[in-house]
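# give me a 3D structure for the following:
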Amino acid sequence: MNEMILAFIAGVVVGFLFAWIKLPIPAPPALAGVLGIFGVYAGYQLFVFVSAYWLK
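Here you go, the predicted structure:
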């Protein structure tokens, strides 16, 4: 949980700094991009789950 809070705070700081120096934010502008990032994370978690049983 602590890691998620720190990641969120880092994201807020980076977003603030990018807005301050008038750069585009380093994030996908569309829902499809956000879902793609979620899919990569879900695929990683699926591999961790499957490998715990099949790749002993």
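# C-alpha only now, for contacts and for neighbours.
Will do.
# quick one, helices of this structure?
Listed in chain order, the helices of the chain (DSSP state H) span 2-20, 31-54.
# and the residue nearest the centre of this protein?
Geometric centre of the chain, nearest residue: Ile37, 6.2 Å, by C-alpha atoms, centre = their mean.
# distance of it from Ile9?
19 Å (C-alpha to C-alpha, to the nearest Å).
# can you check Gly39 too?
With C-alpha to C-alpha as the criterion, Gly39 and Ile9 are 22 Å apart.
# can you check Phe38 too?
In terms of C-alpha to C-alpha, Phe38 sits 19 Å off from Ile9.
# structure for this one too, so we can compare:
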Amino acid sequence: MKIIFLSLITGLIVGFVFALFKLPIPAPPALPGIIGIIGIYLGFQLYGWVAATFLK
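All right, here's what the predicted structure looks like:
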């Protein structure tokens, strides 16, 4: 839970600084960005499953 909270705080600070300097947000559009992050996570988990199941 601590890592989630620290990630949220870090994101808020980065977003604030980018807005302060009137820079574009350092992330892809909302929904495609979220789906991309979920895909990366699922791919990482899939590799762990494949490695544990087939590469023993």
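# quick one: neighbours of Ile34 of structure 2, just the number.
Using other C-alpha atoms under 10 Å, Ile34 of structure 2 is surrounded by 13 other residues.
# next: Phe8 of structure 1.
12.
# any idea how far it is from Asn2 of structure 1?
Counting by C-alpha to C-alpha - Phe8 of structure 1 and Asn2 of structure 1 are separated by 10 Å.
# and for Ala10 of structure 1?
Taken as C-alpha to C-alpha, the span from Ala10 of structure 1 to Asn2 of structure 1 is 12 Å.
# which one's more surrounded, the two?
Each of Ala10 of structure 1 and Asn2 has its neighbours counted (other C-alpha under 10 Å); Ala10 has more, 12 against 7.
# quick check: the residue in structure 1 sticking out farthest from the centre vs Val50 of structure 1, distance?
Computed with C-alpha atoms, centre = their mean, the residue of structure 1 farthest from its C-alpha average is Lys56, at 28.3 Å. As judged by C-alpha to C-alpha, Lys56 of structure 1 and Val50 of structure 1 stand 10 Å apart.
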